[in-house]
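Colleague: test case, fold it:
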Amino acid sequence: MKDINWKAEILDFLKTLLISFIIIFVITKFIARPVRVNQNSMYPTVIDQSVGVTNIFSVEVLHDINRFDIVVVKTDDGKNLIKRVVGLPNETLSFKNDVLYINELPIEQPFFDQKYVDEEKEKFGLFTNDIQEITLGPDEIFCLGDNRPYSKDSREYGPFKESQVMGKGIFILYPFNRFGSVD
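Modeller: Model (predicted):
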């Protein structure tokens, strides 16, 4: 039987543990952060109780936020919200009769499940309540949930600062039948 060098084993274990913590720290600080959806405001794009990761790198390093990106934003009261970017810095935005206007030009929103939108219009009359014209500042974005009648978003919180964006996009890990990247 071989003699076990307990000190070497403990040091080896501690070294492995430290390396693991450093790797996890680097990944969650600079690459991807875990997210859990606790709302229906992005239904049917992202469903309640979904678990996934969001891309930190493209926001923190590349500062790459585009119209219709799904983002995770941190509110002033510390909540993390998953929303879709509809207005970008220095743009003038409004909604009239479910039509998005950017700088007075109508913009198509191709990501909607039209059947779902039509069902919600039957209930509420409009899918997106009219939004008076708002001009965004040089570091502001306007975000809405895909499930507009049920979403608390920039209509309630106001425009978000780009610095409030915690991640871009979501890669769903659970539920397994929705596994993959969400647009």
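
Colleague: every contact and neighbour count from this point should use C-alpha atoms.
Modeller: OK.

Colleague: give me the residues contacting the lengthiest strand in the chain.
Modeller: Assignment by DSSP state E gives strand 165-174 as the longest strand of the chain. The contact list for strand 165-174 (Cα atoms under 8 Å, 6 or more residues apart in numbering) reads 32-33, 50-59, 65, 69-74, 178-183.

Colleague: report the buried residues of stretch 78-94.
Modeller: Residues of stretch 78-94 classed as buried: 80-89, 91-94 (neighbour count, 16 or more other Cα atoms under 10 Å).

Colleague: same thing with stretch 139-149?
Modeller: Along stretch 139-149, these residues count as buried under the neighbour rule (16+ other Cα under 10 Å): 140-149.

Colleague: to compare against the first, here's another:
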Amino acid sequence: MEQEQTVESGKTNSAKNEAWEWIKALFIAAVLVFFIRWLVFAPFIVEGPSMLPNFESHERLIVNKFIYRFGEPKRGDVIVFHATEDKDYIKRVIALPGETVRVEGDKVYINGEVLDEPYLKEALDDAAKKGIPYNTRNFPEMTVDEGSVFVMGDNRSNSSDSRDIGVISYEEIVGRADLIFWPLNKISFIH
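Modeller: Down below sits the predicted model:
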């Protein structure tokens, strides 16, 4: 009889230990999810047509919030930033601190040189074939402030960007868009 009580007691302790191990594992997982979600990566939903043809409305992206702690934005990076107190925008970095930028028709000039924009080549070629400008919004030359970037949407004629809201300071940048994860047929890394 005494031996049976010891076996039952062992089973009870074993079940308690297993439950405690599960609680610890779930707690650690929750802390990791919190850390990764709030400090390293964040989901972002594209809203509106301003980044067409490269990003469509309702696509879901992963934004790397950590990358600019070790470096500065580079030309061509697709960034998410705080446009207003309650609204984030997604745009492409066009000009860097200290550079001059101007927009004339379908051409963007950085320090007087035409910017090569391979991410718009197909859209620019299609507009040229149709005999219409891709961009209908010019912008006079300006110099980008230190600690800021000049950003534009890929859909140049239909984008609220630095031509409207001014340059974006590094402090306003949430992070770099690195991955499209929805819809599933468009999963890809962003170059």
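
Colleague: could I get the TM-score for this pair?
Modeller: Superposed pair, TM-score by TM-score structural alignment, normalised by the length of structure 1: 0.85. Supporting alignment: 182 aligned residues with a Cα RMSD of 2.6 Å.

Colleague: re the thing from before, tell me which of the buried residues of stretch 139-149 of structure 1 is nearest to residue 133 of structure 1?
Modeller: Closest approach to residue 133 of structure 1 among those (Cα to Cα): residue 142, at 11.9 Å.

Colleague: any idea what that closest one aligns with in structure 2?
Modeller: Aligned by TM-score structural alignment, residue 142 of structure 1 pairs with residue 150 of structure 2.

Colleague: that match is in contact with residue 165, isn't it?
Modeller: No: applying Cα atoms under 8 Å, one finds residue 150 of structure 2 not in contact with residue 165, separated by 9.9 Å.

Colleague: how far away is the match of residue 142 of structure 1 from residue 64 of structure 2?
Modeller: Distance, residue 150 of structure 2 to residue 64 of structure 2, using Cα to Cα, to the nearest Å: 20 Å.

Colleague: thinking again about what came up before, give the aligned range of the longest strand of structure 1 in structure 2.
Modeller: The aligned range for strand 165-174 of structure 1 in structure 2 is 173-182, by TM-score structural alignment.

Colleague: how big's the offset between the matching stretch and structure 1?
Modeller: With the two structures superposed, stretch 173-182 of structure 2 lies on average 1.3 Å from its match in structure 1, counting by mean Cα distance after the TM-score superposition for structure 1.

Colleague: contacting residues around residue 109 of structure 1?
Modeller: So residue 109 of structure 1 contacts residue 100 (Cα under 8 Å, 6+ apart).

Colleague: mind redoing it with 6 Å?
Modeller: Neighbouring residues of residue 109 of structure 1 by Cα atoms under 6 Å, 6 or more residues apart in numbering: there are none.

Colleague: circling back to that earlier point, now the match of residue 142 of structure 1, what's its secondary structure?
Modeller: strand (DSSP: H, G, I helix; E, B strand; the rest coil).

Colleague: my guess is it contacts residue 95. True?
Modeller: Yes: in this structure, residue 150 of structure 2 is within contact of residue 95 by Cα atoms under 6 Å, at 5.0 Å.

Colleague: in contact with residue 128 of structure 1, which residues?
Modeller: Taking Cα under 6 Å, 6+ apart as the criterion, residue 128 of structure 1 is in contact with 98, 148.

Colleague: for the biggest helix by length in structure 2, what is the distance to the chain centroid?
Modeller: With secondary structure taken from DSSP state H, structure 2 has its longest helix at helix 2-35. Distance of helix 2-35 of structure 2 from the chain centroid (Cα atoms, centre = their mean, to the nearest Å) equals 41 Å.

Colleague: the inter-axis angle of whichever helix or strand comes after that helix versus strand 173-182?
Modeller: Downstream of helix 2-35 of structure 2, the next assigned helix or strand under DSSP states H and E is strand 41-45. Strand 41-45 of structure 2 and strand 173-182 are oriented at 70 degrees to each other (axes from the mean of the first three to the mean of the last three Cα atoms, to 10 degrees).
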